[in-house]
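In: Below is the sequence, then the predicted model.
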Amino acid sequence: MFILLLALIMGAFIYLIVHYKVPILSQVIVVLQSFLRGTPNVVLLFFMFAALPELLTSITESLGIPFDANKIEPVFIVILTFSISLSVFQSEIIRGAILSVDQGQNEAAHSLGYSFWQTFRKVTLPQALIAAFPDIMNSLLVIIKGLSLAYLFTVIDILGQAKLLGGFTQRYLEAFAAAAIIYWVLCVLLTKIANKIEFKMREGFN
């Protein structure tokens, strides 16, 4: 959930930078979006595990701050990598959701004396959130399944536990089958909860 929240915050900043065509930054973001869309998460994880300690070491050394790259928690790198990777997709979800709101409603709100922020908060945001919610929840499911890669970097999740249990009992088939069922049940439950939340949101707006 924290990864999704962080990705949404990053995605919002990416959307604003591209939408308002911020000099230099918008061009950098376009290249970054292309790179992240075309690079598998497992490659990004290996890259970040190699690059982030080096980058932080260079920065801290230039500032004269003592820093031990070996003390970076693997889970921190996994969270950061997935958040950055997912942020470009969240920016597109945000863009599509905002564009889905009828421009006439915004104009009507302005004609009633609403300020830009009042219009955004009371008209644009509620409708954009409803439009974006299914895609945001799909992103959460993608995160849950994608985090199975984390065990490659000593971060123990559901698949990591299954591998450890399989190694301990020498019953890998049962261990991985149990992990698959847990992932499946978890995704089914989240989907049902998301559907109920979406229904309540639409009911409340209407």
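Out: The structure has been received and is ready for your questions.
In: alpha carbons only for contacts and neighbour counts from here, please
Out: Fine.
In: Mind listing what's buried along the strand or helix carrying residue 174?
Out: Taking DSSP states H and E as the definition, residue 174 sits inside helix 172-205. Neighbour-count burial for helix 172-205, counted by 16 or more other Cα atoms under 10 Å, picks out 172, 175, 176, 179, 180, 183, 187, 190, 191, 194, 198, 201.
In: okay, the residues you listed in JSON lines with distance to residue 135 next?
Out: Listed next are the buried residues of helix 172-205 as JSON lines, based on distance: Cα to Cα, whole Å:
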{"residue": "172", "distance to residue 135": "34"}
{"residue": "175", "distance to residue 135": "31"}
{"residue": "176", "distance to residue 135": "28"}
{"residue": "179", "distance to residue 135": "25"}
{"residue": "180", "distance to residue 135": "23"}
{"residue": "183", "distance to residue 135": "19"}
{"residue": "187", "distance to residue 135": "14"}
{"residue": "190", "distance to residue 135": "13"}
{"residue": "191", "distance to residue 135": "11"}
{"residue": "194", "distance to residue 135": "11"}
{"residue": "198", "distance to residue 135": "11"}
{"residue": "201", "distance to residue 135": "15"}
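In: this is the other structure I want to compare:
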Amino acid sequence: MLVDLLAKLPFMTADKAAIVTDAFLPMVKGGLLYSIPLAIVSFICGLCIALAVAMVRITPRHALWHKLLYRVARGYVSAIRGTPMLVQLFIIFYGLPAFGVTLDPFPTAIIAFSLNVGAYASETVRAAILSIPKGQWEAGSSVGLSYMQTFRHVILPQGFRVAIPPLSNTFISLVKETSLASLVLVTELFKEAQIVASRTYEFMLVYIEAALIYWVICFVLTLLQNRLEARFDRHIAK
């Protein structure tokens, strides 16, 4: 019945409608089993990297090891932000085997996306922490809290609220960028679209369908982002 309804649309035939309906479930399955889990795992790992890098860059540098670590962190951020994610994926998947390191497609994508998110999100986290007035640090010190205790209990919660909008945008962008994983053989949403398109030769039709599915996913994530921001605004207002 759905095929008949689609066939009534302009520029749509019964054969094209059948292709659309047949391609829908594989693409949704690829999104649920690979695209979204890949984005979630990579984002969580990237946030851990981002927090560590941001801490290295904002804490006072006295010891030699800290100064060296600071330079490594800056170099990492500069290298990741200065090269395309596709190149990073190819280096890990196709380049590392030359050094005897061979990874499966899914772990390869997680590593590449995590490193990429970590570099970009570290700047977001660093800016959010630096936006907190210095008086908050002094207030924590005045009640006997150590530097790390002040950071954990006073600065980090406030910085997290500031960082929510840009980090949410980073996650939504990451969901779309998981389509690059198809180039290292991860059978995510766009890879499924490529498989169907190569079999039916209806490239425009199938790719537009894939684009619509991505759009729906990102639209839902945007709604969740708005609710999350509103919840934190109410919490702060109290």
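Out: Okay, I see it. No experiment lies behind these values; they were computed from the predicted model shown.
In: Next, the TM-score between them, please.
Out: Overlay of the two chains. TM-score (TM-score structural alignment, normalised by the length of the first structure): 0.86; 193 aligned residues with a Cα RMSD of 1.8 Å.
In: just to revisit the earlier point, mean distance, the helix holding residue 174 of the first structure to its aligned residues in the second structure?
Out: With mean Cα distance after the TM-score superposition for the first structure, helix 172-205 of the first structure departs from the second structure by a mean of 0.9 Å once superposed.
In: okay, and that helix goes to which residues in the second structure?
Out: Using TM-score structural alignment, helix 172-205 of the first structure corresponds to residues 203-236 of the second structure.
In: Give me the neighbour count for residue 154 of the first structure.
Out: Residues lying near residue 154 of the first structure (other Cα atoms under 10 Å) number 12.
In: What does it correspond to in the second structure?
Out: Match for residue 154 of the first structure (TM-score structural alignment): residue 185.
In: which stretches of the second structure form helices?
Out: In the second structure, the segments counted as helices under DSSP state H are 2-7, 14-30, 36-58, 64-81, 85-90, 105-130, 134-142, 147-150, 156-177, 189-200, 203-237.
In: ranking those by burial, who's on top?
Out: Among the helices of the second structure, helix 105-130 has the highest mean neighbour count (mean count of other Cα atoms under 10 Å), at a mean of 22.
In: The first structure: matching residues for that one?
Out: Against the first structure, helix 105-130 of the second structure falls on residues 74-99 (TM-score structural alignment).
In: Mean distance between the matching stretch and the second structure after superposition?
Out: Looks like 0.9 Å for stretch 74-99 of the first structure (mean Cα distance after the TM-score superposition for the first structure).
In: Off-centre distance for that stretch?
Out: 4 Å (Cα atoms, centre = their mean, to the nearest Å).
In: residues contacting the nearest residue to residue 47 of the second structure once chain neighbours are set aside?
Out: Excluding the flanking residues, the one nearest residue 47 of the second structure by Cα to Cα, 6 or more residues apart in numbering is residue 118, at 5.8 Å. Residues in contact with residue 118 of the second structure (Cα atoms under 8 Å, 6 or more residues apart in numbering) are 45, 46, 47, 48, 49, 50, 53.
In: swap the cut-off to 6 Å and go again
Out: 46, 47, 49, 50 (Cα atoms under 6 Å, 6 or more residues apart in numbering).
In: how far away is residue 208 of the second structure from residue 24 of the second structure?
Out: 11 Å (Cα to Cα, to the nearest Å).
In: now do residue 75 of the second structure
Out: Using Cα to Cα, residue 75 of the second structure is found at 43 Å from residue 24 of the second structure.
In: And residue 30 of the second structure, by the same measure?
Out: 10 Å.
In: The spatially most central residue of the second structure: what's it in contact with?
Out: Taking Cα atoms, centre = their mean, the centroid of the second structure lies closest to residue 174, which sits 3.2 Å from it. By Cα under 6 Å, 6+ apart, the contact list for residue 174 of the second structure is empty.
In: According to the alignment, which residue of the first structure corresponds to it?
Out: Match for residue 174 of the second structure (TM-score structural alignment): residue 143.
In: which residue lines up with residue 84 of the second structure in the first structure?
Out: With TM-score structural alignment as the criterion, residue 84 of the second structure matches residue 40.
In: Including distance to residue 112 of the second structure, could the contacts of residue 118 of the second structure go into CSV?
Out: Below are the contacts of residue 118 of the second structure laid out as CSV (distance: Cα to Cα, whole Å):
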residue, distance to residue 112 of the second structure
46, 10
47, 14
49, 12
50, 14
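In: Kindly indicate which of those residues lies nearest residue 65 of the second structure.
Out: Using Cα to Cα, residue 49 comes nearest to residue 65 of the second structure of these, at 18.4 Å.
In: Aligned counterpart of the closest one in the first structure, please.
Out: In the first structure, residue 49 of the second structure lands on residue 10 (TM-score structural alignment).
In: where's that match relative to residue 137 of the first structure, distance?
Out: 17 Å.
In: what's the answer for residue 4 of the first structure, then?
Out: From residue 4 of the first structure to residue 137 of the first structure the distance is 9 Å (Cα to Cα).
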